[in-house]
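Visitor: Quick one: sequence and predicted model below, then my questions.
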Amino acid sequence: MPDAVAEVDEVLAVEAGRAARKRVQRSALGRWEPGNDRVDPIAVLEQQARTRVPELVRIRYARMAAGRFPFYRGAPAIMAADLAAGPNTGLTVQLCGDAHLSNFGLFASPERALVFDLNDFDETLPGPFEWDVKRLAASIAVAARANGCGDADAVDTAAAAATAYREAMHRLAGLGETEVWYEMVDAEKVSDLISPKDRKLTDKVLTKARSRTSLQALDKLTEPGPDGTPCIRQDPPLLLPVPEHQRADLDSVLSNYRNSLPEERRVLLDRYQVRDVAMKVVGVGSVGTRCFIVLLTGRTTGDPLFLQVKQAEESVLAQHLRASIFRHQGHRVVHGQRLTQAAADIFLGWATGPEGNFFYWRQLRDMKGSVTIEDMSRTQLRQYAALCGHTLARGHARSGDRVAIAAYLGTGDTFDRAIGEFALAYADQTEMDYETLLAAIDSGRIDAATDL
């Protein structure tokens, strides 16, 4: 039975959630209209490009120009500025910061079980919970339109994610602290949340994820070197060799990374030796930042281990919210991931590069899998959207006041409908911004690669 103090805390949390409704009515979450002082979206992208590798920025623009959904994926900084222009609930969680549909996926827990969760935390920072929900919902509306759905279906699909978020948060509000912490969406729960007629698609994705390991990456990404040992295969401009002067710095960076790991993980890392390193272009929004893959092999058995070393810049949310408590941006990313994910990568850590750049390390492939959004039917997209909404609530409940958030959300569908309305309105904004990008490319204002 809860004690008197716990009962008082719960009452205060409920009151905090209801007070947040006075700051921002739930129906008001559905409004989106750009102000006259809205920042030029291309200027936001150009600002980001100033700290990135110029040759790779061309690839970033080309990937964003490929369609509205790729553009949306690459534009979290634009949306962060838009969200910050309006009021917020003040109900704080550890935000993913870029919770769009393609930033959810499957990966292996340390116990080798497949779990479904958020998987990208480059922009993580504490902030109002609804920012992540809106980022997810708008991505759903953009994807729905790209898949040929009408506006009514786009709204309904985005609202389904909000409903799943609300219902999951209410359930989590009734659980104990450790129960919430141990909550996870494993492969079995994924199957339970998917319609039986779509089980075949689900099973295919799960099977493919289980095959994506460092051993599989060894076959795909390497070739025999001059001495017969594996080396990373070049694939310009997406996979490039690292200059010798940078390779010379790897030992010190690796040592710095090692120190960020728990002591028992350092023992495991020491059982591997570095074989090769290459620069790799990944994602859409991250393109232009420095990203490397490192091939290591076991000292006694020769088993492969691929680690990804990804540059961590300041979160796109930082200029709109309270600054991170972490000076090291790689540490910020790792903290956000460990706090939010149900099961974090055992090799997750951070390091500082020779030029003072911040990086975080993780496994490149550890039974990682994802669905192809473009191949989804209307029904499948709706189910997947609900799964992502459910999963986002679980992540938020670990760091935020789940009782207060549940009290704010309520038990009716006011929140759900508002989020659906916002998603469609922001999908309209995304289409206009996308056309602005294409015009900037045509005019020569920005240079997009054409030879990919």
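Guide: Received, thanks. Numbering: from 1, shown residues only.

Visitor: Going by C-alpha atoms from here, please, whenever you check contacts or count neighbours.
Guide: Noted.

Visitor: Could you check how far the closest residue to residue 28 other than its chain neighbours is from residue 381?
Guide: Excluding the flanking residues, the one nearest residue 28 by CA to CA, 6 or more residues apart in numbering is residue 418, at 7.1 Å. Separation of residue 418 from residue 381 (CA to CA, to the nearest Å): 19 Å.

Visitor: Kindly report the same for residue 45.
Guide: Taking CA to CA, one finds residue 45 at 29 Å from residue 381.

Visitor: So the closest residue to residue 399 other than its chain neighbours, which state does it fall into?
Guide: Nearest non-adjacent residue to residue 399, counting by CA to CA, 6+ apart: residue 93, 5.4 Å away. Secondary structure, DSSP: H, G, I helix; E, B strand; the rest coil: residue 93 is strand.

Visitor: need the contact list for residue 93.
Guide: Applying CA atoms under 8 Å, 6 or more residues apart in numbering, we find residue 93 in contact with 126-129, 396-397, 399-401.

Visitor: any idea how far it is from residue 281?
Guide: Residue 93 is 31 Å from residue 281, by CA to CA.

Visitor: Alongside the first one, take a look at this:
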Amino acid sequence: MTDQVSGSAPKERAARGRAARADAPRSSHAEYQPSAKRPDPVDVIEAQSAARVPELVPIRYGRMMEAPFRFYRGAAAIMAGDLADTPRSGITAQLCGDAHLLNFRLLASPERHLVFDINDFDETLPGPWEWDVKRLAASLAIAGRENGFTDAERASVVRATVRSYRERMRGLAGLGNLAVWYTQADMDALQALADRRLGARGRKRSRRAIAKARSHDSLQAFEKLTRVVDGRRRITPDPPLIVPLQDLLPDTERDSLEELLRELIERYGHSLQSERRHLLGQYRIADMARKVVGVGSVGTRCWIILLLGRDDEDPLLLQAKEADRSVLAPYAGTSAYDNQGERVVAGQRLMQAASDIFLGWERVTGIDGRQRDFYVRQLRDWKGIAEPQTMLPKDMSAFGEFCGATLARAHARSGDRIAIAAYLGGGDAFDRALTVFAERYADQNERDHQALTDAVRAWRIPAQAV
């Protein structure tokens, strides 16, 4: 991506962005028509599930069945194929790959500041910047439908979100490279914006969310997820969502898997900066468990590792999650990284303003003889997630603006922000186009959700509500 910007004057980059409108007019982004060769959405989901833990796959289907928005969260692979057939400007950036509204949240920076940023990078890959914006826009339309918003209210939410992306990108285009790199959305600035935009109820809710995020630290997770058993700190079972290693497999296989996970944590440390590797070395592994996470990720191999430091009340909880090929890869190209865990980490470090100090990767050979890539990060560290089902239109519009501006900042770190800003322009042509696209894709998502529901009811695939 750097060849788009290095050695080119800002005027040349802006001219390139404006010229891209000839091949992909901004109004053309309203287009969405399912391809005649579009695969069965259930087939796409089943193909993903084939490589996952078989006994967990029904939980994934059960969660996706619950509602169209829950289905959407697990359908990034379906939408990736649909986006590949939509117009594109030809300008690329590092993509999140799954930029729906619940993948934006409050996080802790290494300096212990609360910031707003993207949180999920399982599908990250360089590609057309428009794809991330369209996935975000459609997620807001789908969430708005579930909240009973009117057509006009949903349109207002989506327009505000896309406008925020466009205006933030235009602002970033005028900054120097270091200024863009250091830009982040700290909580004080977000709270001030919320205070101006929201009513009394919304302001109260935002302040409560901030306080809740600050309480969701590693010590809170430690108290919730562990207990003392026979004088030793252990991870608390909650089957099938959390299953400690000692409850998961027969003795011989369990010993082999425990050795593998210990090796994973030890070797992954080499992907950290030296001082962070030194810090990791001051902890010892106390327990391990398999964990079910998210919606789209259900069935991937995910482990939580309890480590203890100075004493049994000095915890570090790590999550080691399997990384597979990005759902964007068939359409955007193969990753430059052979290790899919490294792909995730590199994308996260590139897009996030401040990443987890324990974020790293490793490849191991499992007890089944297959090589698997993992990325590792802290399980919970000052994370606060939105609750869209409680939002009024004004609340969702403000939240969408935060998301749009954050996504623009993330794209500006890797893509040609000057060209993207010039392509978008000062008018609202792109905003209006994505408002139409979002509704059209929300219709498609509802049809796909119904297809999954029908497949479960016809006993084509199993589903489990957990």
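Guide: That came through, no problem. Worth saying up front: this structure is predicted, and the values here are computed from it rather than measured.

Visitor: mind checking what the residue nearest to residue 28 of the first structure lines up with in the second structure?
Guide: In the second structure, residue 418 of the first structure lines up with residue 433, judged by TM-score structural alignment.

Visitor: post-alignment, the helix or strand where its match lies versus the first structure, mean distance?
Guide: Under DSSP states H and E, the secondary-structure element containing residue 433 of the second structure is helix 429-457. Aligned to the first structure and superposed, helix 429-457 of the second structure gives a mean residue distance of 0.5 Å (mean CA distance after the TM-score superposition for the first structure).

Visitor: Now that helix: buried residues?
Guide: Across helix 429-457 of the second structure, burial judged by 16 or more other CA atoms under 10 Å covers 429-446, 448-453, 456.

Visitor: Check which helices and strands it sits against.
Guide: helix 41-49, helix 57-65, helix 68-73, helix 129-146, helix 151-173 (3 or more CA pairs under 8 Å, 6 or more residues apart in numbering; DSSP states H and E).

Visitor: hang on, the earlier thing: pull the contacting residues for the match of residue 418 of the first structure.
Guide: 26-31.

Visitor: Pull the most distant pair out of these.
Guide: 26 and 31 (10.4 Å; CA to CA).

Visitor: The two - which one has more neighbours?
Guide: The neighbour comparison of residue 26 of the second structure against residue 31 (other CA atoms under 10 Å) goes to residue 26, with 23 against 17.

Visitor: Please, which helix or strand holds the spatially most central residue of the first structure?
Guide: The structure's the first structure has its C-alpha centroid closest to residue 120; by CA atoms, centre = their mean the separation is 2.8 Å. Assigned by DSSP H and E, residue 120 of the first structure belongs to no helix or strand.

Visitor: now swap in residue 361 of the first structure and tell me
Guide: Per DSSP H and E, the secondary structure element for residue 361 of the first structure is strand 358-363.

Visitor: neighbours of the closest residue to residue 49 of the second structure other than its chain neighbours, just the number please.
Guide: Leaving out its chain neighbours, the residue that sits closest to residue 49 of the second structure by CA to CA, 6+ apart is residue 57, at 6.4 Å. Counted with other CA under 10 Å, the neighbours of residue 57 of the second structure add up to 23.

Visitor: what does the one 4 residues further on give?
Guide: Neighbour count of residue 61 of the second structure, defined by other CA under 10 Å: 27.

Visitor: ok, now which ones touch it?
Guide: 452, 462-464.

Visitor: try 6 Å
Guide: Applying CA atoms under 6 Å, 6 or more residues apart in numbering, one finds that residue 61 of the second structure lies in contact with residue 463.

Visitor: can you tell which of the helices and strands packed on helix 429-457 of the second structure is closest to residue 323 of the second structure?
Guide: When these are compared by CA to CA, helix 41-49 sits nearest residue 323 of the second structure, at 12.4 Å.

Visitor: now for that closest one, which elements pack on it?
Guide: Helices and strands touching helix 41-49 of the second structure, as assessed by 3 or more CA pairs under 6 Å, 6 or more residues apart in numbering; DSSP states H and E, are absent.

Visitor: Tell me how many other residues crowd the closest residue to residue 139 of the second structure other than its chain neighbours.
Guide: Nearest non-adjacent residue to residue 139 of the second structure, counting by CA to CA, 6+ apart: residue 100, 5.3 Å away. By other CA under 10 Å, the residues close to residue 100 of the second structure number 24.
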